[in-house]
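A.B. asks: Need coordinates for the following:
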Amino acid sequence: MAGRAASPISPAAPPPSPRFDMPEPIPDLPLRVRFGPGFELKTADDEFNLQFHNLVQLDGRFYQQAHQTPVSDTFVVPRQWLIFSGHLTKPYEYYISISEAFDTFNILDVFLNINYDN
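C.D. replies: A predicted model of the protein is given here:
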């Protein structure tokens, strides 16, 4: 490499700072889990709550003699409702209901209730 100048060496990267400009980590919240009615996750202080319900219709048609034309075995979910409810903090309650069918997706109910007096 005669006649060529060496490329300058870049300065070393600064060492990582022990101080970050980030908020404090959120402490782990112990959860209570309950099944029935629905599936429920709740914090120990009852500040946060999530309850999940699933209403589903299943349709299975199975035939004894295989490989018949035009008959074939089927298994479908023609209707399913997903329902979420609970509270984000004690004054804020929510409810969301979603319906799913063969080729449709509908939001049935959504509301947020704010309890000022509690």
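A.B. asks: okay, CA-based contacts and neighbour counts for the rest of this
C.D. replies: Noted.
A.B. asks: which residues sit against whatever helix or strand residue 95 lives in?
C.D. replies: Under the criterion DSSP states H and E, the helix or strand holding residue 95 is strand 92-101. Residues outside strand 92-101 that contact it (Cα atoms under 8 Å, 6 or more residues apart in numbering) are 77-88, 105-115.
A.B. asks: Just the ones in strands from these, please.
C.D. replies: Under the assignment DSSP state E, these contribute 77-88, 105-114 to strands.
A.B. asks: how close does the closest residue to residue 107 other than its chain neighbours get to residue 110?
C.D. replies: The shortest distance from residue 107 to any residue that is not its chain neighbour, by Cα to Cα, 6 or more residues apart in numbering, is 4.6 Å, and that residue is residue 98. Applying Cα to Cα, to the nearest Å, the value for residue 98 to residue 110 is 9 Å.
A.B. asks: how about this one, so we can line them up?
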Amino acid sequence: MGASQRPAVATMAEPAPAAPKKPHVWQDVPAQASDLAPLTPARAVAVEPVVPAVPVAFARLEAADAAPAAPAPRGRVDLNTASVAELNGLGGGMIGRAIVAGRPYRSAEDLLAKRVLNRATFAQIKGQIGTQ
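C.D. replies: Model prediction:
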């Protein structure tokens, strides 16, 4: 490159003056001498514990669409046609919605293959379920 072909060099501009910082809220409020005095028994305020006037009872919340568990049916329950209440009544807990969501099943073992139930729950209900 020749002297006439040199790239132009940018000059650095002066930095803009920094804007004055706004003081924090705590800096705007002047402290009073009483605020800075150490806490003494004369300045201490007695606080009573808060106890509710009415005893609070916590109830177990159930899903709004969950039907009460039906008694266990006599024969095998078909996984592909049984209602949520029938499936919940098998004794494995509230498993009906999960089973219905995973339909269709070719065999009862699909509950494990599709990871709908864990092995302990499956072992508990496997004698009561089947497919057609």
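A.B. asks: TM-score of the superposed pair?
C.D. replies: The TM-score (TM-score structural alignment, normalised by the length of structure 1) is 0.26; 55 aligned residues with a Cα RMSD of 4.9 Å.
A.B. asks: can you pull the buried residues of the strand holding residue 95 of structure 1?
C.D. replies: 93-100 (16 or more other Cα atoms under 10 Å).
A.B. asks: What's the local residue count around residue 121 of structure 2?
C.D. replies: A count of nearby residues for residue 121 of structure 2, using other Cα atoms under 10 Å, gives 15.
A.B. asks: Distance check, it against residue 85 of structure 2.
C.D. replies: According to Cα to Cα, residue 121 of structure 2 stands 17 Å off from residue 85 of structure 2.
A.B. asks: Next, count neighbours for residue 78 of structure 2.
C.D. replies: Residue 78 of structure 2 sits with 18 neighbouring residues when counted by other Cα under 10 Å.
A.B. asks: returning to that earlier point: mind putting the buried residues of strand 92-101 of structure 1 in TSV, distance to residue 54 of structure 1 included?
C.D. replies: TSV is the format used below for these (distance: Cα to Cα, whole Å):
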residue	distance to residue 54 of structure 1
93	19
94	17
95	14
96	12
97	10
98	10
99	10
100	11
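A.B. asks: quick check, nearest of these to residue 60 of structure 1?
C.D. replies: Of all those, the one sitting nearest residue 60 of structure 1 is residue 100; the distance, using Cα to Cα, is 17.8 Å.
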